[in-house]
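K.L.:
Show me how the following folds:
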Amino acid sequence: MLSRFFSSILPVALLVFAGGPALAQTAGAPVCVHDDTVKERFIPVEMLTGNLPMQTDQLVMAPVDRVYPFVDELPNGTLGGGDVTLKGPVAWESHQAYQRKVPRANELYALTPDKTALGRVHDDRVGTISNEGKFPVGQWAQGQKRSYSTIYYSTRGERRESTTLEIEKLSCVYEGTPGAMQYGWKTASGTSYGYIYVPGKGLTHVMTRVGGR
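P.N.:
Okay, here's the model as predicted:
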């Protein structure tokens, strides 16, 4: 009787032990599944703000006042999170700018002079910034790179550095939502981030790759 009892529960026990480690694993970071059929695309400002896109290929700094969450992925795979607060636009010097607050920064974002990107024009940690491309807008192609000669002005003086945007996935599906976008941002000094933005949501995923903390 005992032998029959143990033989009957042994397969169940093996399944429990085999499943134990899998159940203990934490879910990895969400992946934006690339839609490689999209080769070129107009990226509106609404991709940044999370507003519904306008039916026009024009860059419009429309009003926004919202808070939305994002996943924060560190180089070792650890996942955290935070909130983005975005308001504006407001007048700042000669710019129409969005006020953007994330856990580590208070920033102002405006269009670059060539209108190919939005970037910081002020950051509480740095000071005034000129010609920084941080978020691609307008017409972009899959795999395209653009570099910007950026100037950072602080109490310690002026610092010049090249910043580069690269489209990694011009169109991708993020947690069931199509039309998202993933791109990389790098500085000449080595800082590197990846970002995923989703229509109707704005920033959803930050990937810290090198430096920045």
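K.L.:
can we go C-alpha only for contacts and neighbour counts from here?
P.N.:
Fine.
K.L.:
and the longest strand for this protein?
P.N.:
Determined from DSSP state E, the single longest strand within the chain is strand 157-174.
K.L.:
Just after that one, pick out the following helix or strand.
P.N.:
Sequence order places strand 177-187 as the next helix or strand after strand 157-174, per DSSP states H and E.
K.L.:
Moving C-terminal from that next one, which element do we reach first?
P.N.:
Using DSSP H and E, the first helix or strand after strand 177-187 is strand 192-198.
K.L.:
Now do that following strand against strand 177-187: the angle between them, please.
P.N.:
For strand 192-198 against strand 177-187, the angle between stretch directions is 160 degrees (axes from the mean of the first three to the mean of the last three CA atoms, to 10 degrees).
K.L.:
Tell me which residues are up against strand 192-198.
P.N.:
For strand 192-198, the external contacting residues (CA atoms under 8 Å, 6 or more residues apart in numbering) are 32, 47-48, 50, 174, 177-186, 203-212.
K.L.:
Point out the other helices and strands that the longest strand of the chain packs with.
P.N.:
Judged by 3 or more CA pairs under 8 Å, 6 or more residues apart in numbering; DSSP states H and E, strand 157-174 is in contact with strand 32-34, strand 138-141, strand 145-154, strand 177-187.
K.L.:
before we go on, could you also do this sequence so I can check it against the first one:
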Amino acid sequence: MDELRILYCDEALVAVDKPAGLLSVPGRGPDKADCAIARLQQRVADALVVHRLDMGTSGILVFGRGPAAQRALSRAFEQRLSDKRYEAWVAGLPEADAGEVALPLRADWPRRPRQMVDAQLGRPALTRWQVLARDAAGGRSRLALMPVTGRSHQLRVHLAAIGHPILGDELYAPPADHAAAPRLLLHACRLALPHPVSGATIVVESPAPF
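P.N.:
Just a heads-up that it's a prediction; the model follows:
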């Protein structure tokens, strides 16, 4: 698996480029101990978890250095002061050039870790999207995705719900679209957020590897 690459590091925070296939935090059992935070703490001992990316998603993951920075960064995410941008290849060719998906989400308990749209019990979730390229011959499109909320699996469920599942998605894409890519074609490519000490906006970028 690819190495965990440090994109930005100062006295308060660290941003890394997480490879696809690596957990953000440890899972249950010794076979799931290898993860981004464990690898990073070998190099930056005071790094603490702020947010997560799905195992199949690659890209920018931020950690606070010490509890105070961790709290400040966590607050920034909770208060939606962070500006996140992802890129993905999805099945199909959207008719519009941009749009948004506002569908409430909740855990699909019998089929965990799957999430589902639920108009009654779901929590509000909003995703904005924009077409970057259309591959008519391949029947697929490259999208920029800007989640306003941060629900679990939000981008994956929202894109599947509007008929454009992310290619390589083993949970939400039909078998043909799952098999169309060797990995989940979703990458966290840009993150802007206030620095936990100075308050100045920090921008971290990572080009999509696909």
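K.L.:
Quick TM-score on the pair, please.
P.N.:
The pair, once superposed, lands on a TM-score of 0.30 when counted by TM-score structural alignment, normalised by the length of the second structure; 114 aligned residues with a CA RMSD of 5.9 Å.
K.L.:
picking up where we left off before, export the helices and strands packed on strand 157-174 of the first structure to a markdown table and tack on distance to Lys101 of the first structure and mean neighbour count?
P.N.:
Listed next are those as a markdown table, based on distance: least, CA to CA, whole Å; neighbours: other CA atoms under 10 Å:
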| stretch | distance to Lys101 of the first structure | mean neighbour count |
| --- | --- | --- |
| strand 32-34 | 24 | 20 |
| strand 138-141 | 24 | 16 |
| strand 145-154 | 19 | 17 |
| strand 177-187 | 19 | 20 |
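K.L.:
thinking again about what came up before, could you list the buried residues of the longest strand of the first structure?
P.N.:
162-174 (16 or more other CA atoms under 10 Å).
K.L.:
ok, back up a step: for the helices and strands packed on strand 157-174 of the first structure, which one sits closest to Ile129 of the first structure?
P.N.:
strand 145-154 (4.6 Å; CA to CA).
K.L.:
Packing partners of the closest one?
P.N.:
Using 3+ CA pairs under 8 Å, 6+ apart: strand 145-154 of the first structure touches strand 127-130, strand 157-174.
K.L.:
Now with 10 Å, please.
P.N.:
Packing partners of strand 145-154 of the first structure (3 or more CA pairs under 10 Å, 6 or more residues apart in numbering; DSSP states H and E): strand 117-123, strand 127-130, strand 157-174, strand 177-187.
K.L.:
Using TSV, please lay out those strands together with distance to His95 of the first structure.
P.N.:
Formatted as TSV, these follow (distance: least, CA to CA, whole Å):
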stretch	distance to His95 of the first structure
strand 117-123	9
strand 127-130	11
strand 157-174	20
strand 177-187	22
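K.L.:
Of all those strands, which one is nearest Arg41 of the first structure?
P.N.:
Judged by CA to CA, the one of those that comes nearest to Arg41 of the first structure is strand 157-174, at 7.3 Å.
K.L.:
now the angle between strand 192-198 and the closest one, please.
P.N.:
Using the same axes, to 10 degrees: strand 157-174 of the first structure against strand 192-198 is 40 degrees.
K.L.:
Just the angle for strand 157-174 of the first structure relative to strand 145-154, thanks.
P.N.:
140 degrees.
K.L.:
what's the angle between strand 157-174 of the first structure and strand 117-123?
P.N.:
With the same axes, to 10 degrees applied, the angle from strand 157-174 of the first structure to strand 117-123 works out at 140 degrees.
K.L.:
so what's Tyr8 of the second structure closest to, chain neighbours aside?
P.N.:
Ala15 (5.0 Å; CA to CA, 6 or more residues apart in numbering).
K.L.:
now do Ala117 of the first structure
P.N.:
The shortest distance from Ala117 of the first structure to any non-neighbouring residue, by CA to CA, 6+ apart, is to Pro136 (4.3 Å).
K.L.:
Go ahead and confirm the residue nearest to Tyr8 of the second structure touches Ala192.
P.N.:
No: in this structure Ala15 of the second structure lies outside contact range of Ala192 using CA atoms under 10 Å: 11.1 Å.
K.L.:
With neighbour numbers in mind, choose between these two.
P.N.:
Taking other CA atoms under 10 Å, Ala15 of the second structure and Ala192 do not tie; Ala15 has more neighbours (21 against 15).
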